[in-house]
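1. when you get a sec, could you give me coordinates for this:
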Amino acid sequence: MLTAGPASAQSSSPATNDVTLVMVRADSLSDVGVAVSLVAAGHGDAVLFVEEWDKLGYDEFSVLVTQLPASLLIVGGYDALISTLEDDIRQWLSATEIERIAGRDRIETAALAAERIIGDLDDPTVMLANGWSLPDVGTAASAVATGRADAVLYSSVSGLGAPTRRFIENSHIDSIVMVGGPEALRPEVAQEARRHGHPARVRRVGGATRVHTAALSAAAALEAGARTAVIADGWSLPDVGLAASLAASLGDAVVLYTTTDDLADAAEELVAAQRPELVFVVDTVSGTQHSLLAQLGTSVPQAHVIRINDARQAARYALRAVPATAVSQPPLAAHQGATTLAVGWSHACGLRTDHTITCWGAGNYGELFSPDDTYAAIDAGPGVNCALRPDSTVSCWGRADWELPEVPAGSFVAVSTGGPFACGIRIDDSITCWGRSIYGRLKAPEGTFTAVSNGNLTACAIRIDRTVTCWASSRRFEIVPPEGSFISLSAGGGYACGIRPNQRLECWGSNYDGRPEVIDGTFSAVSAGRASTCALRTDGTIVCWSNDELAEAETPEGTFTEIGIGLGFACALRTDATVHCWGKNTHGQAEAPIGTFAVRSRE
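-> Purely as a prediction, here's the structure:
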């Protein structure tokens, strides 16, 4: 089954983008290798790793509903990913074409993928790897990604296996490149390949260890012009799979292996000689790559080094490599807080279907006039707005005295503003804050995060482990979040509310005004204001708690996908993509403009 998703995704499926995702069970390492080879050969844009065999987690669901792929390839049999997953995904993304590639074993699955890849190619080159040695499979897939081979086949340590043997016999193969030393592929495998692959040339790329084998394979690609290296601990199989999938998506990247916390001699010599411009260090398991990063600073001081901490971050980089022409709308951030409707104290803004911004209400600080550009997400505060562009840069406008328009350089995946300062999640999942530090305490917490929400002088964020941390511009505004996991949150005036994984709503902080005390039901979204709180139930209906003008207004009926709270008024995005506002209307803030707005499914 699919884990509970947002109500906004349940009724209709929006148009898809020209993107193909390859889905695979994360711990099915042989299937990971096949998925990587498909992406490396151009038959997919990125690998989507699924942690559990019978359901999608919120991270995987978010990638699907934000990328809206035209095609989804599932690699592996029903013991790896249950058949009902396909039915669940079709329910949410009815326009996505879903296909499964699965043989009776890993060797046949790889052969089926190779048949799909090679098709009518003349004189292809195939990489042959031990299907039980994921490091060698990653090296083979890297060769496909850099154009030195066309497909990957599996064998056992001592024999080709019937599916690989039939493929070699029936295909006009020019070259068979065996990956790994004699311990990975015995000499009889080479003999069998020559016997059945005649007149194909058979050669071996193999070193004394997996580190040396990867370095030997990568050397040719780097010498031919590849400028990106993806480095992972060669003994950490999850990191090996993630590194291979990232390299496959990037296209001009090679895979190199290290020991646990050391850049092995073969890899160090290669990067020092070839000097790649971009280096990814994949470390999702040990978290101890500190000396490795120091070595890279010495070996390739000119390189831009990026550390990858989890599969979601790797997927984001992989999808950024998709040609812009393939995406019919700006890519949507896979983070909480990425909204298409934003409500400040006395104004509101919405993201139109063409991804321009329309604002209405009070405009004393220029907050109604957005820069002429397209955007992927927006947030609003008192007299100010901040928005995320498709190129991952941020633009803020409005109150100049708060210094918010002075946005730090670099790439972001989410942004939030609710008072005199704004905070954004960078592409490495760290948080940066900027603006006016009224009480001299603007620094954000350290760590990696999936969501951030700024209230009035208070901010809260969800860490990678789904726990919440809060901070404030003064100790008097600090609030202490409850323990446990949350999947989304909203910070308001001295309090915050969050939604648990079971979709229950919980609030903490000051009891002043709009914080609800007793909360029944399940919810998909929440917006905390200065004196009001509104939330979307899982059926898409709205419930509000208020002690200002909003309490006097009638809450609208119908179903909605997003909700935002201001001072005495609120706005919500209907499932038909129109906006409805209600409550205080002194500046026209409750008079939403006509027309449709971009509908985004929440994570």
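
2. okay, CA-based contacts and neighbour counts for the rest of this
-> Noted.

3. residues near Cys470, how many?
-> 21 (other CA atoms under 10 Å).

4. let's see this one next, to set against the first:
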Amino acid sequence: MLLGAAAPPGAGAQSDGADAPAFAVALGSSLADVGAATLLVAAGQADAVLMVDAPDMAGAAATSLVGEHGASAFVLVGGSAAVGPEIETELAALAPRAAMSRVWGADREATAAEVARQVLDVCPDPRGAVVALANGWSPADTAAAAAAVAAGTVDAVLWTSADKLGDAATEALKEFSVRRVLVVGGPAALSEQIVDAASAAAGPAAQIRRVGGADRADTAVMVARVATAGRASAAVIADGWDLPTAAQAAALAAAATDAVVLFSEPGGTLGDAAVQFLADSKPERIWALSSDEATRGALAQNAEQAASEARVTKIDSPTAATAAAIQVSRQQDSQAGGCIDAGDSAGVGSSGSGGGSGSGSDGGTRARNPIPPNPTGVDASPQGPNTVLMTWDRYPTGHSVIELTVAWNPAVHPPTGMVTTVVVGLSDTQYTVTGLTPGVEYQFSVFARNSYGERRGTAVFATTPTS
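-> Predicted coordinates:
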């Protein structure tokens, strides 16, 4: 349920400053609501997540951030039991000209569904939505799903219990035009009965894929690889067992372009899979996030060793993490409300109700940078035990694209080997990959590149036959 008029940044909301941010406000101790709020940031409908200390008290960190940066809008995520009327009063006093709205449901499942509706109403994807489904009562899995949101892997996130698909998630999957459901976590987190129910609700056209590693750190790497096909412009690394910090990491990554979240072991040690991902993807920017000095130092050291050319920044507090998210949002080309590119073909937003290609009060795409969109309609079809045919729609003119690149690698975890890339012609619509191993699942992507760089492409998967 949406109360009030949610005004995207720059969309006519009164502001306490010319460059004041819009905040998605959530209870910091509710990782489920923080994850839903992260979706609003990833979709460009807020600049940062403002985490409050208690249902009836914003807390010193939140009030300090609003006092320093001002606010153009507040979107309260959750009902009054999570973000009470006292919070509304407190925030209104700090930023009296800011727009105030609330997105909420009867519980965390219903709240996530309402946030998803708000995002998809503004940003309908003509190809169908990509939805993450996770156990909303498992902090580890909600953190991993928030990481999927931050990476731009999904258009929406839905919560459910471990053994029964709730009414809110069921109705949302039936209502949305779903092309893919990403099930976050293993069978212990979400049973096969949940997967079957989600498949039935989403319909026969929807693809169902489970992404779950041995623990939350492994799952985060798997999510990152699915989101980026082994490439990322930025990464936020945090202790995945410190759940408030994990939530802050996802909220920061959601504000950045093509960013992923990676979780360390307690103490800041990165696992082999995370180190390999950083070495493969070579991100330009890494944030190491922890309130503990020793952990923060270990994270930064591991990041510098794995990605020697990256600029590594240490973040020491929730206030600093939110301030960094605000700064990142301001550095983007536009702060108008916009859309997530949850896939290799959505580019910098989607057309449809409330969409468009500019900024303004009617809601436009969040043109975070001038990197071009990737080709649409990417598919991969096995042609034999060693061969897969990749196909995609002809690339449209008007994006100043220098080249198209196809990429593939085994879809195994932990990853083995480097991503293979081949440059193809701008007018090409297919490429035959040879020399593959029989009986192995691979992931395939197509990237467009111009002088500013290239955008991640969500992978499609195919398994070569054994004979």
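
5. what about Ala81 of the second structure, how many residues close to it?
-> Ala81 of the second structure - counted by other CA under 10 Å - has 12 other residues nearby.

6. correct me if wrong: it contacts Pro55.
-> Yes - between Ala81 of the second structure and Pro55 there is a contact at 6.3 Å, judged by CA atoms under 8 Å.

7. what residue of the first structure matches up with Ala229 of the second structure?
-> Residue correspondence to the first structure (TM-score structural alignment): Ala229 of the second structure is matched to Glu223.

8. its match contacts Gln274, doesn't it?
-> Yes - counting by CA under 8 Å, Glu223 of the first structure does reach Gln274; the two are 6.9 Å apart.

9. quick one: which of the two has more around it?
-> More crowded of Glu223 of the first structure and Gln274, by other CA under 10 Å: Gln274, with 15 against 12.

10. who's in contact with the more buried one?
-> The neighbours of Gln274 of the first structure, taking CA atoms under 8 Å, 6 or more residues apart in numbering as the test, are 222-223.

11. please pull up the equivalent of it in the second structure.
-> By TM-score structural alignment, Gln274 of the first structure lines up with Ser281.

12. quick check: chain neighbours aside, which residue is closest to its match?
-> Arg231 (4.1 Å; CA to CA, 6 or more residues apart in numbering).

13. confirm for me that the one you found is in contact with Ala279.
-> No - applying CA under 8 Å as the test, Arg231 of the second structure and Ala279 come out as separate, 9.7 Å apart.

14. who has more neighbours, these two?
-> Counted by other CA under 10 Å, Arg231 of the second structure and Ala279 do not tie: Arg231 has more neighbours, with 25 against 19.

15. burial of the residue lying closest to Phe421 of the first structure once chain neighbours are set aside, as a residue count?
-> Distances taken as CA to CA, 6+ apart place Gly435 nearest to Phe421 of the first structure, at 4.3 Å, with adjacent residues excluded. For Gly435 of the first structure, the count of nearby residues is 21 (other CA under 10 Å).

16. what do we get in the second structure for Gly435 of the first structure?
-> Aligned partner of Gly435 of the first structure by TM-score structural alignment: none.

17. how far away is Gly435 of the first structure from Gly381 of the first structure?
-> Using CA to CA, to the nearest Å, one gets 12 Å for the distance from Gly435 of the first structure to Gly381 of the first structure.

18. before we move on, what about Glu115 of the first structure?
-> Distance, Glu115 of the first structure to Gly381 of the first structure, using CA to CA: 55 Å.

19. who has more neighbours out of these two?
-> Ranked by neighbour count (other CA under 10 Å), Glu115 of the first structure and Gly381 place Gly381 first, with 28 against 15.

20. which one in the second structure is aligned with that one?
-> For Gly381 of the first structure, no residue is aligned by TM-score structural alignment.

21. Leu237 of the first structure too?
-> So, by TM-score structural alignment, Leu237 of the first structure is matched to Leu243.

22. number of residues surrounding that match?
-> 19.

23. residues near Ala208 of the first structure, how many?
-> Neighbours of Ala208 of the first structure under the rule other CA under 10 Å: 11.

24. distance of it relative to Ala244 of the first structure?
-> 21 Å.

25. now Ser328 of the first structure
-> 27 Å.

26. now check the second structure for the residue matching Val157 of the first structure.
-> Val157 of the first structure maps onto Ala162 in the second structure, by TM-score structural alignment.

27. now swap in Val202 of the first structure and tell me
-> Checking TM-score structural alignment: Val202 of the first structure goes with Ile208.

28. now Gly181 of the first structure
-> So, by TM-score structural alignment, Gly181 of the first structure is matched to Gly186.

29. what about its match, which SS state?
-> What DSSP: H, G, I helix; E, B strand; the rest coil gives for Gly186 of the second structure is coil.

30. okay, now the spatially closest residue to it that is not a sequence neighbour: neighbour count?
-> Nearest residue to Gly186 of the second structure, sequence neighbours excluded (CA to CA, 6+ apart): Gly212, at 4.8 Å. Gly212 of the second structure: 24 surrounding residues under other CA under 10 Å.

31. likewise Ser286 of the first structure?
-> Residues lying near Ser286 of the first structure (other CA under 10 Å) number 12.

32. looking at this, it is in a strand?
-> No - assigned with three-state DSSP, Ser286 of the first structure falls outside any strand and is coil.

33. for it, which non-adjacent residue is closest in space?
-> Nearest non-adjacent residue to Ser286 of the first structure (CA to CA, 6+ apart): Thr260, at 7.8 Å.

34. which residue lines up with that neighbour in the second structure?
-> With TM-score structural alignment as the criterion, Thr260 of the first structure matches Pro266.

35. can you pull out the helices in the stretch 201-350 of the second structure?
-> Here the stretch 201-350 of the second structure has its helices, by DSSP state H, counting those that start in this stretch, at 216-228, 243-255, 272-281, 293-306, 318-331.

36. these two touch, right, the match of Leu237 of the first structure and Asp141?
-> No - counting by CA under 8 Å, Leu243 of the second structure sits too far from Asp141 to count as a contact (10.6 Å).

37. Asp120 of the first structure: how many residues sit nearby?
-> By other CA under 10 Å, neighbour count at Asp120 of the first structure equals 11.

38. could you do Val49 of the second structure as well?
-> Neighbours around Val49 of the second structure, by other CA under 10 Å: 37.
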